[in-house]
Structure formats: structure tokens, C-alpha cells
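J.: Here is my input; please provide its structure:
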Amino acid sequence: MAKLDPGLARIRVKDLRLRTYIGINQDEILNKQDVLINLTICYRAQAAVRDNDIDHALNYRTITKAVIAHIEDNRFALLERLTQEVLDLVMRHDAVTYAEVEVDKPHALRFAESVSITLAASRPATTSPS
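T.: Have a look, this model is predicted:
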């Protein structure tokens, strides 16, 4: 996980429960299932802190709405693919310096609570304009 340098904010979206088509078995192809999404998003927040202004902050609501729409409107054979597509959505925002996406598929295995995949991406942090 990205080290929190001064001025770097870490946003966490925890246990976003959505329904989508996920899997390769006939039953999974025909029926939506629950998935749990956990996002960790880092960005330089100095201007948002200094100005107390939403225009200088990373809007996690906008990102979350895009994730919800994407997952609910698509079909996925593999958790890996779903996880990568969510990560790509988050990384489209230039302000994001690091993102980590974990997707859980509850009850994917008989004796396990869930199976999850985690993927991460980063880009060099640039200093925000004063």
C-alpha cells in the first residue's frame, strides 16, 4: 500500500455491495450474484485541506457512482477482469496517485466466506498547484 506522505490523503470505500453477473458456470451466467468492493484511493489533498473546497478534492462519490454503474451494467467471467476494470475506472482520474481494488465474491467456495482478488496501480505523485 502507498506510504502516506505529508499531504497525501487515503480514501477508503468499504464493503460496497453490488449485484452483477460473475462467473463461468451456467447458474452464474444466468443469475446475478453479490460482490463486495473495497477501494483504497490516494491523492494529494493539500489544496482541499487548505481551501476546504470540494473543487480541490477528489470526488469519491463520482468515482463510486461510476464503479456501481459499470459493475451492475456488465457481465464478467473472472474476478480478475472485474477487479482490473474497476481499477482502470479509478485510475482515469489524474489526481489519483495510488489505487487498490479488492473484489470479494461471497460463498464462491463451499467452506469459505468469500474469495477475493486484489489489484493495485500507481503513478508518480505530482505536486498540486498552490
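
J.: hey, let's count contacts and neighbours off CA atoms from now on
T.: Fine.

J.: Secondary structure element holding Asp27?
T.: Counting by DSSP states H and E, the element that carries Asp27 is helix 26-30.

J.: counting contacts, what elements does the helix or strand that that helix is followed by pack onto?
T.: Using DSSP H and E, the helix or strand that follows helix 26-30 towards the C-terminus is strand 33-44. Counting contacts by 3 or more CA pairs under 8 Å, 6 or more residues apart in numbering; DSSP states H and E, strand 33-44 is packed against strand 8-22, strand 96-106.

J.: Please give the structure of this sequence too, so both can be compared:
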Amino acid sequence: MTTSNAIIKITNLRLRTFIGFNLEERQKMQDVEINIEIHYPAQNAIREDNVEEALNYKKITKAVIQHVEEGRFLLLEKLVSDILDISSDHPWVQFARVTVDKPHALRFADSVSLSLEYHRD
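T.: Next up, the predicted model:
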């Protein structure tokens, strides 16, 4: 059986962190909503049904949660970049995309979001 990359999607991970450079933003935690997509070759996991051959998305999610909740970020770009680094750290990862929404960042908008992508060369 020929397979393509497995695609893991972590959808709407809702966390709180210090994000922003205005005084109020630096003193009060804000909600962020995180979406992560990770592609990796899963032929061995499929063939062998062995947990050691699969990418551990729970471990990645726990690392993201810890980093976001314990961190302080001036820019959305830095937060997204850090999450992308965590999400693409494993050598099997071929592609990753992270989008972080900051709800209520603008007066007349539901949220502001920023996305970054990683491509293994």
C-alpha cells in the first residue's frame, strides 16, 4: 500500500498568556487560540501499528501548552514562531503550519491571526 504523509491537526487549542506590548496587555493574561498542522511520513506506523513509529502529538501539545502559559510575548510573530519551532522539532516532520488567533485584538473584528509555516529542505 502506498501512503502519503500523515497529517495531524490540533484544532482550537485555547490557552491564556501575556501577549502584546501595551501596558494593559503586559499586565493581564489574554486568550489565544492555536491551530497546528503537522505532516510526517507514517508508513511504519501504519504497517506495524506500533506507537514508537508514530509522531507523539500529545507530547507536542504539552510542550506548546507549557511554553505558551509560562511565556510572555510582545509580538504575535514571536509566539507563533516559538510554537512552530516546537511543532517542527521532531526529525520526521516534513511540514508544519501554526496559526494563532488573538480574539478581540481589534475593536470591530472577532480576532487577529498570524500564520507561519515550516518546510523541511
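
J.: I'd like to know how many residues surround Asn22 of the second structure.
T.: When counting by other CA atoms under 10 Å, one arrives at 9 neighbours for Asn22 of the second structure.

J.: corresponding residue for it in the first structure?
T.: Under the alignment (TM-score structural alignment), Asn22 of the second structure pairs with Asn25 of the first structure.

J.: Ok, Asn35 of the second structure next?
T.: Aligned counterpart of Asn35 of the second structure in the first structure: Asn38 (TM-score structural alignment).

J.: just checking, that match touches Val13?
T.: Yes - under the contact definition of CA atoms under 8 Å, Asn38 of the first structure touches Val13, with a separation of 5.6 Å.

J.: For His32 of the second structure, which residues are in contact?
T.: To be clear, residue 32 of the second structure is Val; His isn't right here. Contacts here follow CA atoms under 8 Å, 6 or more residues apart in numbering; on that basis Val32 of the second structure touches Arg14, Leu15, Arg16, Thr17, Val100, Asp101, Lys102, Pro103.

J.: neighbour-wise, which of these leads?
T.: When neighbours are counted by other CA under 10 Å, Val100 leads the contacts of Val32 of the second structure with 24 neighbours.

J.: Right, I'll leave it there.
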